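> Here is the input, now give the coordinates:
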Amino acid sequence: DDLEEIDRIVIEDIQPLILAETFEALDGAEASVDVATLAVFILIALGAVVGGGTALIVARQIVNPIVRLTNVAVELGKGNLGARASAETNDEIGTLANSFNQMGAARQRAENQRVALIAELAAQNAELAQLDELKDNFLSSVSHELRTPLTAIKGSAEILLDEDGVTEEVQNQFLTIINVESDRLTRLINDVLDLARYEADQEIWNDQPNPMSDIVGSAVAGIQSLAIQKHLDVSVSLDSDLSDVWCDQDKINQVLTNLLSNAIKFTSNAVRSRYLLRSHLPLVAPAVTPPSRSGSPITELG
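So this is what the prediction gives:
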């Protein structure tokens, strides 16, 4: 009986209460779900509104500076080393912009140094080329100068060996030529040994007073053997009151000897040349006169 009473109480009294509370709970849950759903929609809407503003801020403070940095990097890559980024903020983007600018400045300095080095090397190459040209000209000149005294020595020796009945006076004349030209050869060889001074553009001139008679006489004596071989007669007349000449006698002698040697080399017919050198008078061209058939003296000029 007690059990049956308990079952009845459970079914009739308690079970309805439980069901009522359950339905009430379900109704509360549904209400909560509706509220949550509404809250989500509200948050989404707010997010959309706020998100648009946030996007503008992100674009303005992050994306745009990065785009500008990218453009600067492209310009630097193209060789525009003057391109610079604007560092408008003190954040990471600003720090990155400063780093870009420092890198560009460093590359600009390196480029300037490279250009300066290239210019310096070009100047040094030009100087070396000039020194090489000076050396080549010097060697060419010395080679030419060596031939003249050698020709004079060889010609004088051949005359002494080949001519019969050479008087003692003639022998002494050509032996003197051989001795003088040998000394000249020695000086030329010393000039070759001083090649470094020529390359450094430090040629030494031995300037001193020299009698005109010595300068001209030495040059004419040096070409006498060459003149005799071509059957030419070269003589010089000098005034006794000629002033001394301040010069390097060896170098002036080279010039005069070259002029006379070339004149003899390119003279095909037998002539007699007489050079008159006087003081206080205008220069007079040398007289070039064919030898007369009668052998009469050549008329002096002036």
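
> can we go C-alpha only for contacts and neighbour counts from here?
OK.

> and L26, how many neighbours?
As a burial measure, L26 scores 12 neighbours (other Cα atoms under 10 Å).

> Name all residues that make contact with it.
For L26, the contact set (Cα atoms under 8 Å, 6 or more residues apart in numbering) is empty.

> That one in helix, strand or coil?
helix (DSSP: H, G, I helix; E, B strand; the rest coil).

> same deal with S273?
Following three-state DSSP, the label given to S273 is strand.

> Same question for the one 3 residues further on.
Secondary structure, three-state DSSP: L276 is strand.

> after the strand or helix carrying T22 comes which helix or strand?
Element membership for T22, per DSSP states H and E: helix 15-58. Once the chain leaves helix 15-58, the next helix or strand it forms, by DSSP H and E, is helix 64-77.

> Please tell me how far that following helix is from the chain's geometric centre.
Mean-position distance between helix 64-77 and its chain equals 37 Å (Cα atoms, centre = their mean, to the nearest Å).

> Which neighbouring elements make contact with the next helix-or-strand element following that helix?
Beyond helix 64-77 on the C-terminal side, the first helix or strand identified by DSSP H and E is helix 92-162. Secondary-structure packing of helix 92-162 (3 or more Cα pairs under 8 Å, 6 or more residues apart in numbering; DSSP states H and E): helix 64-77, helix 168-193, helix 195-199, helix 212-229, helix 249-265.

> one more, for comparison:
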Amino acid sequence: MRPFVYERARSADEALALHDGETHYLGGGTNLVDLMRLGVETPAKLVDVTRLPYDRIEESGGGLLIGAAVRNSDLAADRTVRERCPVLAEAILAGASGQIRNQATVGGNLLQRTRCSYFQDVAKPCNKREPGSGCPAREGEHHNLAILGHTPDCVATHPSDMAVALAALDASVRVQGESEVRSIRLDDFYRLPGDDPSRDTTLDPGDLITGVEVPPLGMASRYRKVRERASFAFALVSIAAALDVVDGTVRDCRVALGGVAHRPWRARRAEEMLRGAPATEESYLRAAQAEMDLAQPLRDNGFKVPLATNLIVRTLSELGDGS
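Okay, the predicted model is just below:
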């Protein structure tokens, strides 16, 4: 591991002042420290931001404001979160062991890097880690990589369960930069790989995540995750869904998928088809198939297309029955 300087910030302004070109902010460190041990991340300085005053969950405009330093375990256990947006609590509980949830923070969870094996192995080329070196995953081991939104330069998937739930909740990320405090919709926060897969988000250098804003939901919601073993595994495909049914008709719905793209994938085509449609399994199937028409599976991950289709239909059907 490369030697590094450790600083502890006492305020957001101090954290920003301490940040330079080779600096990472340190939250729980459950992903960053692992990547440093592997040699994937080699910061010259770590700025510890866990003592900043962003460790509260507050009601805000009928929704919630979740501080970036809130521990995942505290967020999943919060009574207001469980009552108003259970999809978020379910996603967190599906994401990791209790020990990791006790350490990990909300801000750090959003900034997780992909678990693609080529990205994590510095002996292999990877455009995300070393731009221009190539993407061997396309012809190599890719059974759990992207089927949507990928490019010849990168087929990695985003690993966060929490981010999928927040995508379905229309959440925004509150960010403090050098000159302003701004709110970035989650749809605009994450990037598809394009021709620069090294950038996961639209953050500017030095930007500090201070919280997440979750607007009121007002719909039944659920998180479901399909994985290769029963616990503590990353998703093959996951879904965060919310559904509002009135007199047998879908009034509103939200569908976000995990494990299928470089970012949480908001199924906008499926949502548009469902609004105003009968709340039936046939409607859910047509919408799911329309969304999966966008998929471009690789040699060994085509199984994710029917898996995602079935997951959408089953989850929406269960939510509809509950309505």
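
> what's the TM between chain one and chain two?
The TM-score (TM-score structural alignment, normalised by the length of the first structure) is 0.24; 127 aligned residues with a Cα RMSD of 6.6 Å.

> chain center to the helix holding T22 of the first structure, what's the gap?
The answer for helix 15-58 of the first structure is 83 Å, by Cα atoms, centre = their mean.

> for the second structure, which helix is longest?
helix 304-322 (DSSP state H).

> I189 of the first structure and A48 of the first structure: what is the separation?
Separation of I189 of the first structure from A48 of the first structure (Cα to Cα, to the nearest Å) stands at 100 Å.

> Oh, that last question was meant for V170 of the first structure, not what I typed.
126 Å.

> And for L160 of the first structure?
For L160 of the first structure relative to A48 of the first structure (Cα to Cα), the value is 123 Å.

> So between those two, which is more surrounded?
Relative neighbour count places L160 above the other of L160 of the first structure and A48, with 18 against 12, counting by other Cα under 10 Å.

> From I177 of the first structure, how far out is the residue lying closest to that one once chain neighbours are set aside?
Using Cα to Cα, 6 or more residues apart in numbering and skipping residues adjacent in sequence, the residue nearest L160 of the first structure is Q171, 6.7 Å away. Computed with Cα to Cα, the distance linking Q171 of the first structure and I177 of the first structure is 10 Å.

> The two: who's more crowded?
I177 (24 against 15).

> My read is that the more buried one contacts V220, right?
No: when contacts are counted by Cα atoms under 8 Å, I177 of the first structure is not listed as touching V220 (10.0 Å).

> hey, what's in contact with both of these two?
By Cα under 8 Å, 6+ apart, no residue touches both I177 of the first structure and V220.

> residue ranges of the helices in the second structure, please?
12-18, 32-38, 72-77, 79-84, 86-93, 98-103, 106-110, 117-120, 161-168, 186-189, 268-274, 281-292, 304-322.

> ok so S237 of the first structure is a strand residue?
Yes: assigned with three-state DSSP, S237 of the first structure falls within a strand.

> burial measure for the nearest residue to it once chain neighbours are set aside, as a count.
The shortest distance from S237 of the first structure to any non-neighbouring residue, by Cα to Cα, 6+ apart, is to L276 (4.9 Å). Each residue near L276 of the first structure was counted by other Cα under 10 Å, and the total is 18.

> go on, P65 of the first structure?
P65 of the first structure is flanked by 21 other residues according to other Cα under 10 Å.

> Can you give me the separation between it and V72 of the first structure?
10 Å.

> Can I get the helices and strands packed on helix 92-162 of the first structure in JSON lines including distance to G104 of the first structure?
Below are these laid out as JSON lines (distance: least, Cα to Cα, whole Å):
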{"stretch": "helix 64-77", "distance to G104 of the first structure": "7"}
{"stretch": "helix 168-193", "distance to G104 of the first structure": "54"}
{"stretch": "helix 195-199", "distance to G104 of the first structure": "44"}
{"stretch": "helix 212-229", "distance to G104 of the first structure": "70"}
{"stretch": "helix 249-265", "distance to G104 of the first structure": "60"}
